[in-house]
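Novice: Return atomic coordinates for the entry below.
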Amino acid sequence: MPSSEHADGPAAVVVLDNDPFAARALAAVLSHDPRHFRVMWWCSSAPEAIQRCLHARELPQVLVCDIALSGMTGMDVCATIRKAGSRIGVVLVTAYDPKEYVADAVSVGAQAVLGKDEAMHGLMEAVQKAAAGRGVCGCPDVSAAAGPGRNEGGPRVVPRLSERERAVMRFFAKGMKADDIAERLDLSRNTVMTYSHRALRKLHAENREEAMEKCGRYDLFK
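Specialist: Next up, the predicted model:
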């Protein structure tokens, strides 16, 4: 039977990142302090990570998980683990502004959201506190953001899109093409598509049509 019990000692940590090089780098940051952290494994496959976090012979205490993955998001991974009843600490990392993901992190039961550029000085603190089941000071504290009476089973928090992301999705909803939106906002086409992809990830949408429907539902076009 899988065990999640760990004697006093280094926190048992695992890492999931879509980019194997990034996964290895995050693992290396934690491995530099073997007194406090024991990196059990790292991988770049979300299904593999979920399986190992739930059913391995020895279960980790903390999962460090990138938000941008292939096929599913880090939010989805955390939600799946929580639905299975696991209390593993989850520290989400992102290359974008972590404050934009706090609301979604609250809704799936993560302990912290950390920018990848903060990993060298913030990751260790985040993992230590997540292992203890606490939110993290020094980066968006999702336990505090949850507010009174908030838990994983509560109503979903409305996703937060940046002003640019909302503008791009608003123009797509009006039937405009990416090139037209780029001209209207004085951006490159690639930048417009980047904002669109970010919005899809935050909304957990499979395609732009679903994202626009969710924007309407959450009243995000204002």
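Novice: can we go C-alpha only for contacts and neighbour counts from here?
Specialist: OK.
Novice: Excluding chain neighbours, give the residue nearest to the residue nearest the centre of the chain in space.
Specialist: Against the mean C-alpha coordinate of the chain, by C-alpha atoms, centre = their mean, the closest residue is residue 67 at 3.5 Å. Spatial nearest neighbour of residue 67, excluding adjacent residues (C-alpha to C-alpha, 6 or more residues apart in numbering): residue 74 at 3.9 Å.
Novice: okay but that neighbour is in contact with residue 63, surely?
Specialist: No. With contact defined as C-alpha atoms under 8 Å, residue 74 does not reach residue 63; the gap is 10.4 Å.
Novice: For the comparison step, fold the sequence that follows:
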Amino acid sequence: MKVVVAEDQGMLRGALSALLDLEDDIEVVAQAADGLQALDCIQRLQPDICVMDIEMPHMSGLDVAEKLKEMNHACKVVILTTFSRSGYFQRALKAGARGFLLKDSPIDELGAALRTVYKGGRAVSPELALSLFDSENPLSEREREVLRLAAEGLSAGDIAGRLYLSAGTVRNYLSEAIQKLEAKNRIDAISIAEKSGWL
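Specialist: All right, here's what the predicted structure looks like:
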């Protein structure tokens, strides 16, 4: 199987690629340092699988997965992460990712996961599967949208203009989000939502 490895930390990217290349049935055809490079490599080289970090410059691994799904691309996505955040996991599943593993998994576990995904199955770290049941995202899509824009530093008035809502409605969404997350204020709500992978 042909694999692209996308990871912004050079040493980890190189080590991962070298270890995967040792497997008889896996060929690493490219390495990417960010999400845009990953997307370019996938489109040019048509690999079977892309092993991707979540947090990368330009486009996150989840952004790339969503883009591939939108394009109806055959490349399967396996997300490698240090975060066992249920919000990330849920978003990855929605984006069509076939695997979701922790970076500290043994390399033979990764090899086995890639084979499972290659054959059409799914591979998920047990710790991540458990975290899914621990905490569901309490925010509605609109509350997430408003919080995301607030996180970019936009005022209630600016957010209202962007989303074609009244400033009062935006303030209501913000206060709903603050209540649901049991946050002290807007900044605290953004911090809680980001840490949980819900934004």
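Novice: re the thing from before, trace the residue nearest to the centre of the first structure over to the second structure, please.
Specialist: Residue 67 of the first structure is assigned residue 54 in the second structure as its aligned equivalent, the criterion being TM-score structural alignment.
Novice: before we move on, what about residue 81 of the first structure?
Specialist: Residue mapping for residue 81 of the first structure onto the second structure gives residue 68, with TM-score structural alignment as the criterion.
Novice: What range does stretch 95-104 of the second structure cover in the first structure?
Specialist: Correspondence between stretch 95-104 of the second structure and the first structure is established over residues 108-117, with TM-score structural alignment as the criterion.
Novice: Show residues contacting stretch 33-50 of the first structure.
Specialist: Contacts to stretch 33-50 of the first structure, defined as C-alpha atoms under 8 Å, 6 or more residues apart in numbering, come from residues 9-20, 23-24, 27, 30-31, 60, 69-70, 72, 77, 80-81, 128.
Novice: do stretch 179-188 of the first structure as well
Specialist: For stretch 179-188 of the first structure, the external contacting residues (C-alpha under 8 Å, 6+ apart) are 168, 171, 172, 189, 191, 192.
Novice: hmm, back to that, now that we have the contacts of stretch 33-50 of the first structure, which of them are buried?
Specialist: Those of the contacts of stretch 33-50 of the first structure that meet the buried threshold are 10-19, 23-24, 27, 30-31, 60, 69, 72, 77, 81, 128, by 16 or more other C-alpha atoms under 10 Å.
Novice: my guess is residue 110 of the first structure meets residue 76, correct?
Specialist: No. Taking C-alpha under 8 Å as the definition, residue 110 of the first structure is not a contact partner of residue 76, at 10.8 Å.
Novice: Where do the helices of the second structure begin and end?
Specialist: Assignment of helices within the second structure using DSSP state H yields the ranges 10-21, 35-45, 61-71, 86-94, 107-118, 126-134, 141-151, 156-163, 167-180, 186-195.
Novice: now these as JSON lines including distance to residue 27 of the second structure?
Specialist: Conversion of the helices of the second structure to JSON lines gives the following (distance: least, C-alpha to C-alpha, whole Å):
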{"stretch": "helix 10-21", "distance to residue 27 of the second structure": "5"}
{"stretch": "helix 35-45", "distance to residue 27 of the second structure": "12"}
{"stretch": "helix 61-71", "distance to residue 27 of the second structure": "20"}
{"stretch": "helix 86-94", "distance to residue 27 of the second structure": "24"}
{"stretch": "helix 107-118", "distance to residue 27 of the second structure": "11"}
{"stretch": "helix 126-134", "distance to residue 27 of the second structure": "26"}
{"stretch": "helix 141-151", "distance to residue 27 of the second structure": "39"}
{"stretch": "helix 156-163", "distance to residue 27 of the second structure": "45"}
{"stretch": "helix 167-180", "distance to residue 27 of the second structure": "46"}
{"stretch": "helix 186-195", "distance to residue 27 of the second structure": "35"}
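Novice: any idea how far the counterpart of residue 33 of the second structure in the first structure lies from residue 106 of the first structure?
Specialist: Using TM-score structural alignment as the criterion, the counterpart of residue 33 of the second structure in the first structure is residue 44. Here the criterion is C-alpha to C-alpha, to the nearest Å. By it, residue 44 of the first structure lies 24 Å from residue 106 of the first structure.
Novice: again, but for residue 22 of the first structure
Specialist: Applying C-alpha to C-alpha, one obtains 24 Å for the distance of residue 22 of the first structure from residue 106 of the first structure.
Novice: ok, for residue 157 of the second structure, nearest residue in space, not its chain neighbours?
Specialist: Leaving aside its sequence neighbours, residue 157 of the second structure sits nearest to residue 167 (C-alpha to C-alpha, 6+ apart; 5.2 Å).
Novice: just checking, what residue in the first structure corresponds to the one you found?
Specialist: Aligned counterpart of residue 167 of the second structure in the first structure: none (TM-score structural alignment).
Novice: what sits against residue 167 of the second structure?
Specialist: For residue 167 of the second structure, the contact set (C-alpha under 8 Å, 6+ apart) comprises 156, 157, 159, 160.
Novice: Out of the residues you listed, which end up buried?
Specialist: Among the contacts of residue 167 of the second structure, those classed as buried by 16+ other C-alpha under 10 Å are 156, 159, 160.
Novice: Let me know whether residue 142 of the first structure touches residue 108 as I believe.
Specialist: No. With contacts defined as C-alpha under 8 Å, residue 142 of the first structure does not count as touching residue 108, sitting 10.2 Å away.
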